[in-house]
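Chemist: the following block contains a protein sequence and its predicted model.
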Amino acid sequence: MSEDRSVLSRAARGPDEELRYGDDADQVIDYWHAKEYRPLVVFVHGGFWRPKYDRTHARPLGEALSDLGWPVLSLEYRREPGDPDVTTTDVRTALEALPDLVDVHAGYVLMGHSAGGQLALWAAATLNPVRLRGLIALAPVADLLMADRMDLDGGAVQAFIGTGVRNDLDPVHLPASIAPVSLIHGTGDTIVPISVTESYFTAHPTAHFIRAQDCGHYQLIDPLTEPFHDVTAELTRLTG
């Protein structure tokens, strides 16, 4: 199927606040408020860990979830090819800083798309964040070795990790998260094939796996599409 990328450049309402968790230009968080008192959604954007893809393409998602009643934090992080530890350090630092930046008493759901799904799965498995209610991984790069063998996005995995193998960053090789994990992946995804998430599910069968029929890669973060309802339904299930 042809992948619809229109959400990546669609105009959306900007965040209500911009929060900082460090001094670098990329150590910033977009924050959309919500009228309801609900658990936060902490979103980690994708883009195959490449510098040219930043958090701005997730603004339609942030706006939509905020309008539906969830406060949303969209994390930016440094993306330096060959230095994955810079990226994971930023994700760790941002999550640890949350209680100093916002009210987290209602807890939060960690959500990541594509490469952001890998980062979210890594964080939930290795950091055990305080007040994490659950994790939703959308079309995640959940098996780095398989994604590397597939040469996704023209060598994105090797560009991210440098060279060799980093099982310590690979969700399929990490322990299962203590918090509940939901996996949502489109059967028509040609950017990150669903077999990558199926590999993770084989290793961690306690996860909740939703196969979104006839859904591509970007529809899961596009509020104008039918598969986005799978995302909001899982958020509702995890946040009550």
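Modeler: Okay, I see it.
Chemist: for the rest of this, base every contact and every neighbour count on C-alpha atoms.
Modeler: Fine.
Chemist: residue 118 in helix, strand or coil?
Modeler: The local conformation at residue 118, judged by DSSP: H, G, I helix; E, B strand; the rest coil, is helix.
Chemist: for it, give me its contacts.
Modeler: Residues in contact with residue 118 (Cα atoms under 8 Å, 6 or more residues apart in numbering) are 112, 137, 140, 141, 142, 170, 171.
Chemist: can you check residue 138 too?
Modeler: 111, 112, 113, 114, 117, 183, 184, 185, 220.
Chemist: with adjacent residues omitted, what lies nearest to the last one?
Modeler: Looking back up the chat, that one is residue 220. Excluding the flanking residues, the one nearest residue 220 by Cα to Cα, 6 or more residues apart in numbering is residue 228, at 5.1 Å.
Chemist: how many other residues sit next to that neighbour?
Modeler: Using other Cα atoms under 10 Å, residue 228 has 18 neighbouring residues.
Chemist: quick check, it in contact with residue 217.
Modeler: No: Residue 228 is not in contact with residue 217 according to Cα atoms under 8 Å; the separation is 11.4 Å.
Chemist: how about stretch 204-223: buried residues?
Modeler: 204, 207, 209-212, 215-223 (16 or more other Cα atoms under 10 Å).
Chemist: err, stretch 158-172, not the other one
Modeler: Using 16+ other Cα under 10 Å as the test for burial, stretch 158-172 gives 158, 159, 160, 161, 169, 170, 171, 172.
Chemist: and here's the other structure:
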Amino acid sequence: MKLLALLSLLFFFEELSADITDQRVNFNDVLELEVGDPDAVVRYGDVEQLFGELWLPNQPSRGLVVFVHGGCWLNHFDVRHSRPLAHALSENGFTVWSLEYRRLGDPGGGFPGTFEDIDLATSSLHKLSEHGVDADLITIAGHSAGGHLALWAAARFPDRFTGVVGLAAITDLEAYAAGDSPCEQAAVTLMGGTPNQQSLRYQAHSPGRMKIHPNTQLVQGKQDTIVPAFQTEALALNPERIKFTKGGHFDVIHPDTSDFGVMLRTIGDSFQ
């Protein structure tokens, strides 16, 4: 069974890699960007994956961004691909704590462990004070599957955050799980079944089914084929709270794109 599961995962990753390269900016473009190391690594739990990379600005901080990376909730994709974004945010005056967490393929990853990790991380922000971080203004942001987790956390624990920004975020988990792409089917694995099989779990963990944080904003690429633009509709936001960009799925996390500039402005607005 373990060998069969491993072979299935390898095939899954091959399919996903093909899926993510058909974009204006692809995943490898992001990985190939060279940035330095984070200023510190701050643990929020004893399990290997429970840490966040801390990036500090070289000026008075404009606020703390807690960032949740994406990657279809899979441990094949880790926090390292968020480094270009985190570094660029810090260069623009933000403090960034970019979270790692248990994902599918990790012991305890999936439901409920993945959600428990995001809860634990965002209730552990006091640990950042050891590095001189003032966490009075806090925006949680995330990309793709990480956007889903960020929106969920802000809806579930609204008092912890000043605002939330979803970047190409999965807002309607039930609709996403109904798709047949590898990433969409990962949602079924995450939740331990289909929406019909685990209806209560989906209702409690899909942002589109929850009372969202009052300061919620989305940034969505019109050419995104991994998280389609219709995913922005589930939250019923006022149009001014949704910024549509020209790019695909990864443009918004690549600092050399115009989409990234839209993201920067949206992050800044989230603290107001």
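Modeler: Alright, I've got the coordinates. Source: prediction; values computed, not measured.
Chemist: would you mind measuring from the residue nearest to residue 220 of structure 1 to residue 40 of structure 1?
Modeler: Distance of residue 228 of structure 1 to residue 40 of structure 1, computed by Cα to Cα, to the nearest Å: 18 Å.
Chemist: now residue 67 of structure 1
Modeler: For residue 67 of structure 1, the distance to residue 40 of structure 1 equals 13 Å [Cα to Cα].
Chemist: same deal with residue 28 of structure 1?
Modeler: Separation of residue 28 of structure 1 from residue 40 of structure 1 (Cα to Cα): 17 Å.
Chemist: ok, residue 109 of structure 1 next?
Modeler: 6 Å.
Chemist: pull the number of nearby residues for residue 12 of structure 2.
Modeler: For residue 12 of structure 2, using other Cα under 10 Å, the count is 16.
Chemist: contacting residues for it?
Modeler: residue 182.
Chemist: redo that, cut-off 10 Å
Modeler: Contacts for residue 12 of structure 2 (Cα atoms under 10 Å, 6 or more residues apart in numbering) come out as 6, 181, 182, 183, 185, 186.
Chemist: give me the buried entries from those.
Modeler: By neighbour count, with 16+ other Cα under 10 Å, the contacts of residue 12 of structure 2 hold 182, 183, 185, 186 as buried.
Chemist: contacting residues around the closest residue to the third one other than its chain neighbours?
Modeler: Just to be clear, that refers to residue 185 of structure 2. In this structure, residue 185 of structure 2 finds its nearest non-sequential neighbour in residue 177, 5.7 Å apart by Cα to Cα, 6+ apart. Going by Cα under 10 Å, 6+ apart, residue 177 of structure 2 touches 183-191, 193-195, 202.
Chemist: next step: the residues you listed restricted to helices.
Modeler: Using DSSP state H, the members of the contacts of residue 177 of structure 2 that fall within helices are 183, 184, 185, 186, 187, 188, 189, 190, 191, 202.
Chemist: residue 122 of structure 1 looks like it's in a helix, true?
Modeler: Yes: under three-state DSSP, residue 122 of structure 1 falls within a helix.
Chemist: grab the most central residue of structure 2 for me.
Modeler: Taking Cα atoms, centre = their mean, the centroid of structure 2 lies closest to residue 146, which sits 1.9 Å from it.
Chemist: what does that one align to in structure 1?
Modeler: For residue 146 of structure 2, the aligned position in structure 1 is residue 116, judged by TM-score structural alignment.
Chemist: that match against residue 53, yeah?
Modeler: No: counting by Cα atoms under 10 Å, residue 53 is not a contact partner of residue 116 of structure 1; they are 11.2 Å apart.
Chemist: what is in contact with those two at once?
Modeler: Contact criterion Cα under 10 Å, 6+ apart; residues shared by residue 116 of structure 1 and residue 53: 45, 46, 47.
Chemist: by neighbour count, which of these wins?
Modeler: Most neighbours among those, by other Cα under 10 Å: residue 45, with 28 neighbours.
Chemist: which position in structure 2 aligns with that one?
Modeler: When structure 2 is aligned by TM-score structural alignment, the residue opposite residue 45 of structure 1 is residue 69.
Chemist: quick one on the thing from earlier: and the ones in helices among the contacts of residue 177 of structure 2 as a markdown table, adding distance to residue 113 of structure 2?
Modeler: Output for those, formatted as a markdown table (distance: Cα to Cα, whole Å):
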| residue | distance to residue 113 of structure 2 |
| --- | --- |
| 183 | 19 |
| 184 | 19 |
| 185 | 18 |
| 186 | 15 |
| 187 | 14 |
| 188 | 15 |
| 189 | 13 |
| 190 | 10 |
| 191 | 10 |
| 202 | 15 |
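Chemist: OK, contacts around residue 189 of structure 2?
Modeler: Counting by Cα under 10 Å, 6+ apart, residue 189 of structure 2 has contacts 73, 74, 104, 110, 111, 177, 183.
Chemist: what's next to stretch 102-115 of structure 2, contact-wise?
Modeler: The contact list for stretch 102-115 of structure 2 (Cα under 10 Å, 6+ apart) reads 6, 9, 47-50, 71-78, 101, 116-119, 121, 149-150, 152-153, 186-192, 201, 205.
Chemist: show me which positions of that stretch end up buried.
Modeler: By neighbour count on 16+ other Cα under 10 Å, the buried set for stretch 102-115 of structure 2 is 102, 103, 104, 106, 109, 110, 111, 113, 114, 115.
Chemist: okay if I get the residues you listed as CSV plus secondary structure and distance to residue 23 of structure 2?
Modeler: Formatted as CSV, the buried residues of stretch 102-115 of structure 2 follow (DSSP: H, G, I helix; E, B strand; the rest coil; distance: Cα to Cα, whole Å):
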residue, secondary structure, distance to residue 23 of structure 2
102, coil, 27
103, coil, 24
104, strand, 24
106, coil, 28
109, coil, 28
110, coil, 27
111, coil, 30
113, helix, 31
114, helix, 28
115, helix, 29
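Chemist: max pairwise distance over these: which two?
Modeler: 106 and 115 (13.4 Å; Cα to Cα).
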